[in-house]
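Just the structure for this:
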Amino acid sequence: MACIISFSHFHFIPSAFLLLHLFSCAPATSIGRSPHIIFILADDLGWNDVSYHGSPQIPTGNIDALAWNGLRLTQYYTQPICSPSRSALMTGLYPIHTGMQNFVIDNREGRGLPLGLKLLPEWLADLGYTNYLVGKWHLGFYKKEYTPTRRGFHHHFGFWGSHVDYFNHTASYPKNPGPFELDKDDTDTASMEWLTGLDYRSGFHPLWNYTGQYSTDVLTSEAVRVIENHPVERPMFLYLAHGAPHAGDVHEPLQAPDDYTTGFQDIGHEDRIKYAGMVKALDISVGEVFRALKNKGMLENSVIVFSSDNGPDLERIISNYATAWPLRGQKETPWEGGVKSPALIWSPLLNLPSRATYDGLVHITDWLPTFYHLAGGADSDLGQIDGVDNWNAFLNQEQPQRNELLINIDPEEDYAAIRDGNFKLIIGDFGDGTYNRWYPIYGNVSWDSRKPRDACETSVVSRIIAETGRPTVCGLDASSYATPIQCGVRQSNESCDSIKNPCLFDLSVDPCEYNNLAEHHPEIVERLRAKISQYRSTSLPPANRPSDARSDPDLHGGLWTTWAESASPQEGTPQSPTASQKSVFSMLMSFVNTLMDVASYAFGERSSIQNLAG
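This is a model prediction of the structure:
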């Protein structure tokens, strides 16, 4: 039995529909069977910013404990930048198939993830899930129908756009039209005019009263509140999309409370110290969510995924001073440093030995079919998508489900990249190729393996796992905590310039993309070129649009908001309810009240349902 709720004619009663969903949507057999799914997405976290990858500076104890006692994904890929990665997660489609393959959705832009696409929370709602988004959306908001609670989420708390200041929760964009692609060393932000507005809300309600509260902590508290108020017998999808450790707003990009930067002074680099504090807040958040699941009795039936959305931002106006070392490139580029991201899965349902790894290819598009399988759905329901269901491969360490993945084809930037088995081909590059180098780690990189081991062993996650009676481990073994990527031998001092000639790498021996093999294996180059051409033939043009002056927050009470609501009804703009709709609403509310009474009698949980609806 499937349940699809359309909000298109009842924009004025979302809480009523949430209550209806809680009691009437799921097939009875799904309750108590489908696992709770928690997806924690970090923003611009580099490959080398988690200590289980060998980070020499920032112990990430809770994240590490999940990694060492769960399943580490060693060949996990995202898109090079925020909106494309999030679109891939939500649709199971490569961005070339949704028009999302170029730049991110700008707050000033009249664009969103196409409405004809069915998103991950909508698929899960069909199977009885209640869906929560806490944090960043970044898939369009110029009209209400593009916002999270119109795309399958029953509750959203956070921000719609790309970033916010960590304390006042505003976002700034240049007043002059044009893409927000500014190099930090070439931009005088003080002399520019800016559009600035609040982008913090619960549903459609702006949250003005959180000024001064640190955003990562606020979102953590909301995620904990969601878990505490969720009815245990209902399957939950919690998408915790942190803004951290993406830089904050342009006027003060790196922000962390002093309590979080304490202990990092030995790094000796002011910006990197602040970044370390931002990552610490993220790691604490992971622990608090884990604790909340345990306290609620949901942990044993949960699947937790932690992932970054892309590589670090190192050259732009709001650089976050993260690191993908020793990988090549950064955010926005098709090089490994831009698209190879840290990721892990933890779940009692995996029942794997400690220190397990999955070395097959995994792409961010794979989560939709994998989660749908976990929820009890049939893969055939999903139709033609690019993602694959990896659950059995994860669970049984079976043959990997994919042998190739498209990194991206961007006709605006004029590049394409693909991975096939161990081989990766790059043709063209982002921009002028400036960002395809190997970025060093900022600050002092002295390594003391006792710090991450101690952080892992004393973490909230490790303590709770131990309380469940499971053995816990921290590190590869007693003598070695983590092994960083080994780059191999560089055969030439010249690095490959993919703008001039194709670059082919064997990542099994050259993960740092040192040695171009194109001249030695022209047949592989041609084979991968043909694959790219095949993908190109199925692609849509990029849907990016120019900035629109109507988006100016000064025109909307200081808010970034749904600024195109003057569009015609044919474009799907929500209309005031008609008399017949009001009549239906009255009947629905009567039905809801009856359901509430039945629920109160049968389950004794009326108060928790009311809290959830609010």
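
contacts, neighbours, all on C-alpha from now
Fine.

Helices of the stretch 401-550 of the chain, start to end?
Using DSSP state H, counting those that start in this stretch, the helices of the stretch 401-550 of the chain run over residues 450-457, 460-467, 522-537.

now do the stretch 101-250 of the chain
Under DSSP H, counting those that start in this stretch, the stretch 101-250 of the chain gives helices at 120-126, 215-229.

Does Pro334 touch Leu425 like I think?
No - here Pro334 does not reach Leu425: they are 9.8 Å apart, not a contact under Cα atoms under 8 Å.

and this one, so I can compare the two:
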Amino acid sequence: MVSTLLLALPLLAAGSAESSAPRPNVLLILADDLGVEALGCYGGTSYETPNLDRLAAGGRRFTHCFSNPYCSPSRAELLTGREPLHNGIPRVIFDPQNHREFLDPAREQTVANLFRDAGYATAAAGKWQLSFLTQRDTPHALGFDRSQFWPIQIEGSRTSRFAEPSFWGDRPDGTRGPWSKPDAYGPDEYNAFVQAEIDRASTAEEPFFIYYAMLLPHFPWEPTPDSDDPLKRTSSLATSSKGNLKYLPDMVAYMDRLVGQTLSHLEEAGALENTVVVFLGDNGCDVGVTSKRTVPGPDGPRIVVVPGGKGTLTDAGTRVPLIVSWPGTVDPGVDEGLVEFSDVLPTLADLCDLPAPRNPINGVSFADRLGVPGMEDRPDRTWVHIQDKSRRQVRSRTHILTDRGAFRPVIGPGERPAAPLSGALSPELQAERNRLAAALQAVETFDGP
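A predicted model of the protein is given here:
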């Protein structure tokens, strides 16, 4: 069956890429709480995203990329190529007293490990949330030579990620640990770190892999340096409030601006033409967010209102932007096929001729769908797997089957949830249900370490 094959496909064999070509750099950008409805290139009308829209126009835009509904499981799957069921991160890591999970470098290997083993300079910045850094400082063991992250807590006290930010990782003086910068804006500092790592690798004439896990536009919704209100550390830090939604458009715009600055820096460093840029969101927009999006309809384009679905196993919670750009190499266009987060690792392995990972992976390379010469054809993915804690489901382009047995049609943006199908099914629907049931079982019994 195709569903089983998708779980067992090997990576492209080493040496299959053009050996005479220089190895490309990779900049992997992950926005925080960003569904497809937030970007203009996906029909979004609520926010200004000109830089990402230009990136999409010059690269490949995927319309059906799926994450998990929360950050930690999505990040672990993205970096390992393995489902939450297998990589040990089925839930959000946010409370050191109640959640003991962490991405264990003794058990798991990330795409950064593969890049470092292949001779790349590796770095990461922004939001980690795959361990409590004050307890388990794991980024280096998971492949990152240098890193700067926002620590959720320091010595039991919550920290700020935006105004008056706190940091954990490689300090400017060469030591490693926590520090703060009262007069700074956190996203600016991480953006500067990414640009410095680009310069560091370029000066050393080393290829680089940089994982840029942006903090924006996750709550607390607070002013940015471009907002009319003065930037300050708000009361939301102490009260756990999400802040004020009036600042969300400013935060989305500032996220877009930082991406544009980094792309401009790549160009100034002479690295843009040989850099694969991958942009994604880690899950859908927050449940407190309502956005507008233009979608096609039988009578022409129409505007729909899309409530955010973060934390839900719906398209609003798991359907996220995916843009891949490599100027002059990736063919511009739109891909409407299915992609899930585990697919990014084998795709980058194909594009950059990386060594095979030691663990079996769930992902399937989509490098052949980018128009890059020399990439081996792969069977099209016909379903994706999504997980939140113990809840799991598989989704095709037309239907969803949960691990609790609910089988329902996929709904469009802004439409009311469809009731599970019950009673006798047509032969075609029964065949679809059986296929998705086999996929759920295949993921569960996948031969991990």
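
before we move on, back to that, determine the residues that are contacts of both of Pro334 and Leu425 of structure 1.
Common neighbours of Pro334 of structure 1 and Leu425 (criterion: Cα atoms under 8 Å, 6 or more residues apart in numbering): Ala417.

how close does the equivalent of Asn408 of structure 1 over in structure 2 sit to Ile198 of structure 2?
In structure 2, the residue equivalent to Asn408 of structure 1 is Gln387, according to TM-score structural alignment. Taking Cα to Cα, to the nearest Å as the measure, Gln387 of structure 2 falls 34 Å from Ile198 of structure 2.

and what of Leu216 of structure 2?
Counting by Cα to Cα, the gap from Leu216 of structure 2 to Ile198 of structure 2 is 21 Å.

and if you look at Glu189 of structure 2?
For Glu189 of structure 2, the distance to Ile198 of structure 2 (Cα to Cα) stands at 14 Å.

and the two? which has more neighbours close in?
Ile198 (26 against 18; other Cα atoms under 10 Å).

Next, find the distance separating the more buried one from Tyr212 of structure 2.
Using Cα to Cα, Ile198 of structure 2 is found at 11 Å from Tyr212 of structure 2.

Pro105 of structure 2 too?
Distance of Pro105 of structure 2 to Tyr212 of structure 2, computed by Cα to Cα: 20 Å.

Those two - which one has more neighbours?
More crowded of Pro105 of structure 2 and Tyr212, by other Cα under 10 Å: Tyr212, with 26 against 15.

For the more buried one, which non-adjacent residue is spatially closest?
In this structure, Tyr212 of structure 2 finds its nearest non-sequential neighbour in Ile29, 4.7 Å apart by Cα to Cα, 6 or more residues apart in numbering.

got it, and Tyr372 of structure 1?
Leu124 (6.5 Å).

if I line the two up, what does the one you found land on in structure 2?
Checking TM-score structural alignment: Leu124 of structure 1 goes with Phe115.

Hmm, its match is touching Asp353, no?
No - at 9.4 Å, Phe115 of structure 2 does not count as touching Asp353 under the criterion of Cα under 8 Å.

whereabouts in structure 2 does stretch 298-311 of structure 1 align?
Going by TM-score structural alignment, stretch 298-311 of structure 1 lines up with residues 271-284 of structure 2.

what sits against Ser539 of structure 1?
Residues counted as contacts of Ser539 of structure 1 (Cα under 8 Å, 6+ apart) are Ile96, His97, Thr98, Gly99.

Next, work out how far apart the third one and Trp137 of structure 1 are.
Read that as Thr98 of structure 1. Note on Thr98 of structure 1: its distance to Trp137 of structure 1, by Cα to Cα, is 17 Å.

When these two are compared, which one has more neighbours?
Shown here are Thr98 of structure 1 and Trp137; by other Cα under 10 Å, Trp137 has more neighbours (26 against 21).

The more buried one pairs with which position in structure 2?
Checking TM-score structural alignment: Trp137 of structure 1 goes with Trp128.

Show the contacting residues for the alignment partner in structure 2 of Asp43 of structure 1.
Matched across to structure 2, Asp43 of structure 1 falls on Asp32, judged by TM-score structural alignment. Residues near Asp32 of structure 2 by Cα under 8 Å, 6+ apart: Cys71, Ala213, Met214, Leu215, Leu216, Pro217, His218, Gly281, Asp282, Asn283.

Distance to Leu370 of structure 2 and neighbour count added to the residues you listed, as a markdown table?
Shown next, in a markdown table, are those (distance: Cα to Cα, whole Å; neighbours: other Cα atoms under 10 Å):
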| residue | distance to Leu370 of structure 2 | neighbour count |
| --- | --- | --- |
| Cys71 | 26 | 24 |
| Ala213 | 23 | 24 |
| Met214 | 25 | 26 |
| Leu215 | 28 | 24 |
| Leu216 | 28 | 27 |
| Pro217 | 28 | 24 |
| His218 | 30 | 19 |
| Gly281 | 19 | 26 |
| Asp282 | 21 | 33 |
| Asn283 | 23 | 35 |
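
re the thing from before, residues near the match of Asn408 of structure 1, how many?
By the other Cα under 10 Å criterion, the neighbourhood of Gln387 of structure 2 contains 25 residues.

Leaving out sequence neighbours, find the closest residue to it.
Of all residues not flanking Gln387 of structure 2 in the chain, Asn68 sits nearest, at 5.8 Å (Cα to Cα, 6+ apart).

Is that neighbour in contact with Val384, as I believe?
No - Asn68 of structure 2 lies out of contact with Val384 (Cα under 8 Å); the separation is 10.4 Å.

So between the two, which is more surrounded?
Neighbours per residue (other Cα under 10 Å) separate Asn68 of structure 2 from Val384, with Asn68 holding more: 33 against 25.
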